[in-house]
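1. Sequence first, then the predicted structure, then my questions.
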Amino acid sequence: MCDGLVQHVSSKDSLAYFDQRDTSGGHFGTSLTPVELCVATPPKTQPRHGMIEPNMQVSAIRRRGGRLECIKVRWGWSPIWSVGTMPPLTHLPLHLVMRSKVFDQIKREGRVLVAVDGWYESPEPTAPHPAQRPAYVTSRQSTPIFIAALAQACENPLGCDGLALVTYGDIASQQQRLLAFNAEDALEWLAPDLGWEQAQQLIERMNATPPHLESGVTVQRPAQGGL
C-alpha cells in the first residue's frame, strides 16, 4: 500500500501532458497500455521539496466545465458521515467506490488524477520479510505516473475536504494496487460517463498486463523530520 508520494512535476507541466489528448467526453474504449513500473532508488533531491505523506497537501487534476484544472487538496478524506468517528481515508477500493451509494456524489464529481514521480510502497503483510523497508516505485519512462483518486474540494472547506487514492486488485487476498496510468490513458478515469460496468472493463484491461515490478530492491524512506 502506498504510504508516501513523490511529486516534483508542477501543476502546469502535468496539464501539458494532456494538451493534445483531452476531449470533453474522454476516450473510453481504447486499448490501455499499463504504465511500466519498476522499483528504483528514490530521487536525490531534498525530501521536503517533493515528499508527500497523508495529511499533507497534494496537487490533483480534475475536469470542470469540460476543461482540466489543477487543485490543491489534503491527502486524506473525511466524509461528513465519518467525521469524528474514524481517521481520514487515504485509500479506497474501486469496487467499493463504484458500487456503494454513499460514494455517489464523489465518484460523479470528485474523480481526479494525481501526477507523481513515484511512491513509497510498504511490503504486504503476508510478505516473507515483514520488516523489509518500503520500496520506491516509479516509471521506466521519463514521464509522470497519473494515479486515480477521489477528491472533495470546496471553495469554503467545512472540514470534510480531502483526497483518497483509488486501488484495485484481489478482494479475497486484500492485495490492492494503485490504479496508475500513463498520460495516454489517464483521461479514461476522468470520462464523465464512467460507471461500474466501464470501471470493471477498466480493471480487466489493467489486469490483462499487470505492472512489472523488479524484485529484490528496497530503499530507505527519508526520515519524517526532513519533510
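-> Yep, it's here. Model, not experiment: these values are computed from the prediction. Residues are numbered from 1 along each chain as shown.
2. use CA for all of it now, contacts and neighbours both
-> Noted.
3. Using the three-state scheme, assign the most centrally placed residue in the chain.
-> Note on the chain: the residue nearest the mean C-alpha position is residue 147, at 3.1 Å, using C-alpha atoms, centre = their mean. Secondary structure state of residue 147, per DSSP: H, G, I helix; E, B strand; the rest coil, is strand.
4. Pretty sure residue 180 is one of the things it touches, is it not?
-> Yes: the pair residue 147 and residue 180 qualifies as a contact (C-alpha atoms under 8 Å) at a distance of 4.5 Å.
5. one more structure, for comparison:
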Amino acid sequence: MCGRFAQIDTREKYLESLRPDVEFVGGLDGEPVGRYNVSPGTRVLLLNQREDKLHLDPVLWGYQPAWAKEAGRPPLINARVETAASGRMFKPLWTSGRALVMADGWYEWKKDPDNAKIKQPYFIYHENKEPIFFAAISRFHPDALDAPEDDGFVIVTAASDKGLVDIHDRRPLVMTREASLEWLSPDTTPERAEELAKDFVIPADEFTFHPVGKAVGNIHNDNAGIIERIDNPAV
C-alpha cells in the first residue's frame, strides 16, 4: 500500500469536508476530478500550505532524489510512518514538504493464502463515504518553469489493524480533520508532526470495503465501474 486510489469528487467538496481555517488560492468549480484509478507515475492534485494559504498543485506521484537515481533505485511511492521522519530519504520532505492527498478511497489486493497467484482487489473507504485525506510528504517547485526531475511526493503509510489487516498489512495514514490541518501548517514542527501521525489517526474500524473487478489492475481503465461491488470475489 498504497498503489492505487480514487480521487473522484469536486475540489469544492473536498475543501468543504476539510473545512480549512486558512485561505485557499485558486478557483473552485463544480467539475468532479473524476479519477477512479489513480496510479503512480502520474500527476495528482496535492493539497499543500505555503505561508498562510492553501494551494492545489499537480505533483508527480513518486519520489526519486538524484542520488537514488544514480544508484539505480526506482522511484518510491510510499513512506513508512515509522521511519519517514528520520530516514535519509524522507527526512527533508517530512520537515518542509508535508501535504495531503484528497481521496474517496483506495484499492488493495488480497492474496489467496493457498495460492499467491490468485489476488482479489478491494476498494476501501470511510464508512460514511465522506472524502478522506492521505498524509503525504513532497518536494516540488510550484513556481518553476521547468520542474526538477526529482520533484514528487509519496503517501505516508501505517500498519493496518483490526479488519483491514485481512486485506493488506499496510494502509494510508489518514488523520482526523484537525490533525490534518495542523499537519499542513508550516508552523508545525517535525516533532509535532510525528505526534500527529501517531496519536491522531482515524481508526481502522471506521473504514469499510468491498470487492471490485480486476479491471482496476489496468491503469487505462478509469471509469465509475471500477469501484462497483462485484459478487463472488476470488478471495
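-> Alright, I've got the coordinates. Just so it is clear, the model here is predicted, and its values are computed rather than measured.
6. buried set for the lengthiest strand in structure 2?
-> Looking across structure 2 with DSSP state E, the single longest strand is strand 115-126. When burial is assessed from 16 or more other C-alpha atoms under 10 Å, strand 115-126 of structure 2 yields the following buried residues: 119-126.
7. Could you tell me how many residues sit around the alignment partner in structure 1 of residue 132 of structure 2?
-> Applying TM-score structural alignment, one finds that residue 132 of structure 2 aligns to residue 145 in structure 1. The tally of other residues near residue 145 of structure 1 (other C-alpha atoms under 10 Å) stands at 27.
8. so who does residue 145 of structure 1 touch?
-> Contacts for residue 145 of structure 1 were tallied using C-alpha atoms under 8 Å, 6 or more residues apart in numbering; they are 35, 114-118, 138-139, 180-183.
9. Let's see that with 7 Å instead.
-> By C-alpha atoms under 7 Å, 6 or more residues apart in numbering, residue 145 of structure 1 lies in contact with 115-118, 139, 180-182.
10. how about the helices in structure 2?
-> Counting by DSSP state H, the segments of structure 2 that form helices are 11-18, 66-70, 91-96, 177-184, 190-199.
11. still on that earlier bit, JSON lines for the buried residues of strand 115-126 of structure 2, including distance to residue 202 of structure 2?
-> What follows is these, written out as JSON lines (distance: C-alpha to C-alpha, whole Å):
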{"residue": "119", "distance to residue 202 of structure 2": "27"}
{"residue": "120", "distance to residue 202 of structure 2": "25"}
{"residue": "121", "distance to residue 202 of structure 2": "22"}
{"residue": "122", "distance to residue 202 of structure 2": "19"}
{"residue": "123", "distance to residue 202 of structure 2": "17"}
{"residue": "124", "distance to residue 202 of structure 2": "14"}
{"residue": "125", "distance to residue 202 of structure 2": "12"}
{"residue": "126", "distance to residue 202 of structure 2": "10"}
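12. What ranges does structure 2 have for its strands?
-> Using DSSP E, strands in structure 2 cover 5-7, 23-24, 35-38, 43-50, 53-60, 78-80, 98-103, 105-112, 115-126, 132-139, 152-159, 170-172, 207-211.
13. any idea how far residue 18 of structure 1 is from residue 227 of structure 1?
-> Using C-alpha to C-alpha, to the nearest Å, one obtains 30 Å as the distance from residue 18 of structure 1 to residue 227 of structure 1.
14. Please apply the same query to residue 95 of structure 1.
-> Taken as C-alpha to C-alpha, the spacing of residue 95 of structure 1 relative to residue 227 of structure 1 amounts to 33 Å.
15. So which of the two has more stuff around it?
-> The residue with the greater number of neighbours, taking residue 95 of structure 1 and residue 227 and applying other C-alpha under 10 Å, is residue 95; the counts read 17 against 13.
16. Give the equivalent position in structure 2 for the more buried one.
-> Aligning on TM-score structural alignment places residue 95 of structure 1 opposite residue 82 in structure 2.
17. now its match, nearest residue through space, not along the chain?
-> Beyond its immediate neighbours in the sequence, the residue positioned closest to residue 82 of structure 2 (C-alpha to C-alpha, 6 or more residues apart in numbering) is residue 158, lying 7.5 Å away.
18. What of residue 123 of structure 2?
-> Nearest residue to residue 123 of structure 2 in three dimensions, chain neighbours excluded: residue 107, at 4.6 Å (C-alpha to C-alpha, 6+ apart).
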